[in-house]
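Novice: Sharing a sequence plus its predicted fold:
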Amino acid sequence: MRILVVEDNVTLANGLAAVLRGSGYAVDIVGDGASAVAVLATERFDVVVLDLNLPEMDGLDVLRTMRARQNNASVLILTARSAFEDRVKGLNLGADDYMIKPFDVGELEARVRVLLRRQAGLKAATIAFGDVSFDQNSRSFSAGGISLDLPAREISLLETLFLRAGKVVTKQSIIESLAGFDDDLSANAIEQYVSRLRKRLAPHGLTVRTARGIGYYLEKTQSS
């Protein structure tokens, strides 16, 4: 899952990015509204954490431009503006959630998880496919009640496939979900992650199939 943090306070932006990356998300940062609009025009994100008081362009104008361009990424407004009118305006423009600074980082993480579930059309925090379950709050997988010990990149890859189980996910979509601006993640690297994931899933009745020339999809290998 990929997140864009739009925040001109460098210390806060870097702190947020560190926390979210620690949870396994691919996170990018931009520090002004104009850069946010430019990035959002060419890159896909699942969630945008958006400050309102930005250089170059106000955060509400960034949001207005996003929605005018039919960009449906979930938007969490994070701002020092506490006026009721600002909150109403942001929500009316298409924001999905609103937090006032100062804020609790744990609460922000929880709200991001809710937005990601909503993006995937899911209501429950825990979902299952075959014998494998995914707890979206802890971003952990288990089978038969036993935790699957997966490296961070493989968790992100399996999460991307799990939330679209049975549907083909293109290689490019996978790369975009797993990599930030500074990550050099190639199609060959994705193939290596897929190969490792197949071995880990084999005992649990799931596999990652290849849609030749397109991407990958998660499939059951045995009735569950």
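Specialist: Received it, and whenever you're ready, just let me know what you need.
Novice: okay, CA-based contacts and neighbour counts for the rest of this
Specialist: Noted.
Novice: all strands in the chain, in order from the N-terminus.
Specialist: 2-6, 26-30, 47-50, 74-79, 97-100, 126-129, 132-135, 140-143, 146-147, 169-170, 206-211, 215-220 (DSSP state E).
Novice: Switch those strands over to a markdown table; also include distance to Arg87.
Specialist: Formatted as a markdown table, those follow (distance: least, Cα to Cα, whole Å):
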| stretch | distance to Arg87 |
| --- | --- |
| strand 2-6 | 17 |
| strand 26-30 | 22 |
| strand 47-50 | 13 |
| strand 74-79 | 9 |
| strand 97-100 | 7 |
| strand 126-129 | 31 |
| strand 132-135 | 31 |
| strand 140-143 | 33 |
| strand 146-147 | 40 |
| strand 169-170 | 36 |
| strand 206-211 | 43 |
| strand 215-220 | 40 |
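Novice: Tell me which of these approaches Ser156 most closely.
Specialist: Closest to Ser156 of these, according to Cα to Cα: strand 26-30, at 8.8 Å.
Novice: The structure to be compared is supplied as follows:
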Amino acid sequence: MSLAFNPRPMHSPPPPLAEILIVDDEPAMRRMIADYLGAMGFAVREAGDGTQLDAALRLGRADVILLDVNMPGEDGLSIARRLRARGERAGLLMVTAQDNDQMRGTAMGEAADDYIAKPFALSELAARIRAVLRRMPECAPPAARLIPFGRMRIDPDARLLIAPDGSGSDLTEVDFALLDALLRHPRQILSRDRLCEMAQGRPLEPGERSIDIRIARLRKRIEPDPASPVTLCSVRGEGYFYNPDAVR
């Protein structure tokens, strides 16, 4: 079984994960966020204020609106009120320079789905967006596209590892490729050298333990007991294999 689900090679970009509309009066900030989210697989549009936001929404709906609170003219909180009053169903993720209980209460009180305080890591922003999307039934990944992997599931389009409670965490490109290699060869022992070639596109260096380290980290996320793995199994001196018969 392959994570790819279609003939696209692993390096081809997947379909857009969701439509994200960034509303911020600072062009450099918008561009930085847009470049990052675009590289992560999201379809991204930008707006500099409420008027541009309205024009963008007339052209097509957004799944998540990233809305800066502090903007000249109509601020983000006023925009949030207006959007909800007219029945806008997009997820609202507020961006604010104030990280305190009062601001959180104000932002969430304006029917925002979440908020994030500046400065923030772009990886955290992407995780917050994905969390908002998972709470929106129309944006949730179809169950048929989720691949069982032990007690977990893999969303190949979003490159997420989904726990039994429904929470998801990002997979790096190499970890994603590593799991894909193992899934495509169930019960087959793959040497460290071959796994390195398949996941990283290069031979394993003498004495290198990158594959062992990645497998150990993945076991902590996937196995009920990482010390006694039942899904990501190993054979001493030979390599690793995926056991699809592990109890889920």
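Specialist: That came through fine. These numbers were taken from a predicted model, which means no experiment stands behind them.
Novice: What does the TM-score come to for these two?
Specialist: Overlay of the two chains. TM-score (TM-score structural alignment, normalised by the length of the first structure): 0.56; 147 aligned residues with a Cα RMSD of 3.2 Å.
Novice: Kindly present the strands of the first structure as a markdown table, with separate columns for distance to Leu12 of the first structure and mean neighbour count.
Specialist: Compiled in a markdown table, the strands of the first structure are given as follows (distance: least, Cα to Cα, whole Å; neighbours: other Cα atoms under 10 Å):
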| stretch | distance to Leu12 of the first structure | mean neighbour count |
| --- | --- | --- |
| strand 2-6 | 10 | 25 |
| strand 26-30 | 11 | 22 |
| strand 47-50 | 12 | 24 |
| strand 74-79 | 11 | 23 |
| strand 97-100 | 14 | 19 |
| strand 126-129 | 31 | 16 |
| strand 132-135 | 28 | 20 |
| strand 140-143 | 27 | 18 |
| strand 146-147 | 33 | 12 |
| strand 169-170 | 33 | 18 |
| strand 206-211 | 38 | 19 |
| strand 215-220 | 36 | 20 |
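Novice: Looking at those, spot the one closest to Leu16 of the first structure.
Specialist: Checked against Cα to Cα, the stretch from the strands of the first structure lying closest is strand 2-6, at 7.8 Å.
Novice: Show me what the closest one is packed up against.
Specialist: Packed against strand 2-6 of the first structure by the contact rule (3 or more Cα pairs under 8 Å, 6 or more residues apart in numbering; DSSP states H and E) you find helix 10-22, strand 26-30, strand 47-50, helix 171-178.
Novice: please redo it, this time with the cut-off set to 10 Å
Specialist: helix 10-22, strand 26-30, helix 33-42, strand 47-50, strand 74-79, helix 105-119, helix 171-178 (3 or more Cα pairs under 10 Å, 6 or more residues apart in numbering; DSSP states H and E).
Novice: right, and the ones you listed - which one's nearest Gly144 of the first structure?
Specialist: Gly144 of the first structure sits nearest to helix 105-119 of all these, at 23.0 Å, using Cα to Cα.
Novice: In the second structure, point out the residues matching that closest one.
Specialist: The alignment of helix 105-119 of the first structure onto the second structure (TM-score structural alignment) spans residues 122-136.
Novice: could the helices and strands packed on strand 2-6 of the first structure be laid out in CSV, adding distance to Leu93 of the first structure?
Specialist: Output for those, formatted as CSV (distance: least, Cα to Cα, whole Å):
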stretch, distance to Leu93 of the first structure
helix 10-22, 23
strand 26-30, 21
helix 33-42, 15
strand 47-50, 13
strand 74-79, 10
helix 105-119, 17
helix 171-178, 26
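Novice: Can you find the partner of Gly59 of the first structure in the second structure?
Specialist: Under the alignment (TM-score structural alignment), Gly59 of the first structure maps onto Gly76.
Novice: count of neighbours near that match?
Specialist: Using other Cα atoms under 10 Å, Gly76 of the second structure is surrounded by 25 other residues.
Novice: Quick check: closest non-adjacent residue to it.
Specialist: Excluding its sequence neighbours, the residue lying closest to Gly76 of the second structure (Cα to Cα, 6 or more residues apart in numbering) is Val69, at 4.0 Å.
Novice: and the one you found, how many neighbours does it have?
Specialist: Neighbour number of Val69 of the second structure under other Cα under 10 Å is 24.
Novice: which residues touch it?
Specialist: Residues counted as contacts of Val69 of the second structure (Cα atoms under 10 Å, 6 or more residues apart in numbering) are 23-24, 75-80, 93-98, 103, 107, 115.
Novice: ok, back up a step: just checking, the match of Gly59 of the first structure touches Asp68?
Specialist: Yes: using Cα atoms under 10 Å, Gly76 of the second structure makes contact with Asp68 at a distance of 5.4 Å.
Novice: Overlap in contacts, the two.
Specialist: Val23, Asp24, Asp49, Met94, Val95, Thr96.
Novice: before we move on, back to that, next one: the match of helix 105-119 of the first structure to chain centre, how far?
Specialist: 7 Å (Cα atoms, centre = their mean, to the nearest Å).
Novice: Now do the counterpart of Lys89 of the first structure in the second structure against Asn70 of the second structure, distance only.
Specialist: Under the alignment (TM-score structural alignment), Lys89 of the first structure maps onto Thr106 of the second structure. Applying Cα to Cα, to the nearest Å, one obtains 13 Å for the distance of Thr106 of the second structure from Asn70 of the second structure.
Novice: Those two: which has the busier surroundings?
Specialist: When Thr106 of the second structure is set against Asn70 and neighbours are counted by other Cα under 10 Å, the residue ahead is Asn70, at 16 against 12.
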